[in-house]
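Chemist: my questions concern the predicted model and sequence given below.
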Amino acid sequence: MTFEKVEVCVYGAAVLCPSCVNLPSSKETYDWLQAAISRKFPNQPFDITYIDINEPPSDSEKAEFAERVIEEEMFYPVVVINDEIVGEGNPKLKTIYAELEKYGYKSEE
């Protein structure tokens, strides 16, 4: 299988999701995912981006999805890998790892 570099997007907000009390903040989840993916798949590059749903970037695709998170009342953070939602509210590493493996990422554990 060939390797394809992916983009992991973490959509969230500074204020915790009302249904996500006692869970890490969106920014904490972003930091945690960045470290966890780097450990699981060392020397396999990926891009990870944090997008504040209340202050979306000028990138129209990301801004539209940020608006969708709000309109559809998704539990955030919402983790998206190459346009596929892989986690919402309390994302699971196993699910995220499985999605990365579809793109040729190999665990070195």
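Modeler: The structure has been received and is ready for your questions.
Chemist: contacts, neighbours, all on C-alpha from now
Modeler: Will do.
Chemist: who are the packing partners of the helix or strand containing Val79?
Modeler: Element membership of Val79, judged by DSSP states H and E, is strand 78-81. Under the contact criterion of 3 or more C-alpha pairs under 8 Å, 6 or more residues apart in numbering; DSSP states H and E, strand 78-81 touches strand 7-12, strand 84-88.
Chemist: in terms of secondary structure, what does the shortest one contact?
Modeler: Spelled out, that is strand 84-88. With 3+ C-alpha pairs under 8 Å, 6+ apart as the test, strand 84-88 has strand 78-81, helix 93-102 packed against it.
Chemist: rerun that using 6 Å as the cut-off
Modeler: Counting contacts by 3 or more C-alpha pairs under 6 Å, 6 or more residues apart in numbering; DSSP states H and E, strand 84-88 is packed against strand 78-81.
Chemist: and here's the other structure:
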Amino acid sequence: MGIQEVEILVYGAEQRCASCVNLPSSKETTEWLTAALERKYKDQPCVVRYVDIFNPTDEVEKVFAERVIEEELFYPIVVIKGEIIAEGNPRLKDIYKVMEQYGYKPTE
């Protein structure tokens, strides 16, 4: 089985959520996650994209962003193919596990 290319969405906002004040911002998490995945899955296609919950760009993002706000979820929220993989402080181990379910192979 080959790789099913995934787009990882990191939902969040400029302002950190109240419970996440001491954690990296959603944008910082997006940059950190991009770098970690590029190292782990070198030369394998993967897109990590930040989505501002107060300014989503399409209808799917808008619906999920409203859910984040209404349910008071802790952001950043890492989503792969519509599934929440991490909320608040994401763990790479959890994200790697999902990536490998889609056929990604570690290059380390």
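Modeler: Yes, it's here. What you see is a predicted model; the values in this text were computed from it and never measured.
Chemist: where does the TM-score land?
Modeler: Overlay of the two chains. TM-score (TM-score structural alignment, normalised by the length of the second structure): 0.97; 108 aligned residues with a C-alpha RMSD of 0.7 Å.
Chemist: just the residues contacting the strand holding Val79 of the first structure, thanks.
Modeler: Here strand 78-81 of the first structure makes contact (C-alpha atoms under 6 Å, 6 or more residues apart in numbering) with 7-11, 85-88.
Chemist: quick revisit: turn the helices and strands packed on strand 78-81 of the first structure into a markdown table, including mean neighbour count and distance to Gly104 of the first structure.
Modeler: Compiled in a markdown table, these are given as follows (neighbours: other C-alpha atoms under 10 Å; distance: least, C-alpha to C-alpha, whole Å):
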| stretch | mean neighbour count | distance to Gly104 of the first structure |
| --- | --- | --- |
| strand 7-12 | 24 | 13 |
| strand 84-88 | 16 | 16 |
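Chemist: which one of the contacts of strand 78-81 of the first structure sits closest to Pro56 of the first structure?
Modeler: Nearest to Pro56 of the first structure, judged by C-alpha to C-alpha, of the contacts of strand 78-81 of the first structure is Tyr11 at 9.1 Å.
Chemist: what sits against the closest one?
Modeler: Contacts for Tyr11 of the first structure (C-alpha under 6 Å, 6+ apart) come out as 51-52, 77-78.
Chemist: which among the helices and strands packed on strand 78-81 of the first structure is found nearest to Glu67 of the first structure?
Modeler: strand 7-12 (10.2 Å).
Chemist: and the closest one, how far out from the chain middle?
Modeler: 4 Å (C-alpha atoms, centre = their mean, to the nearest Å).
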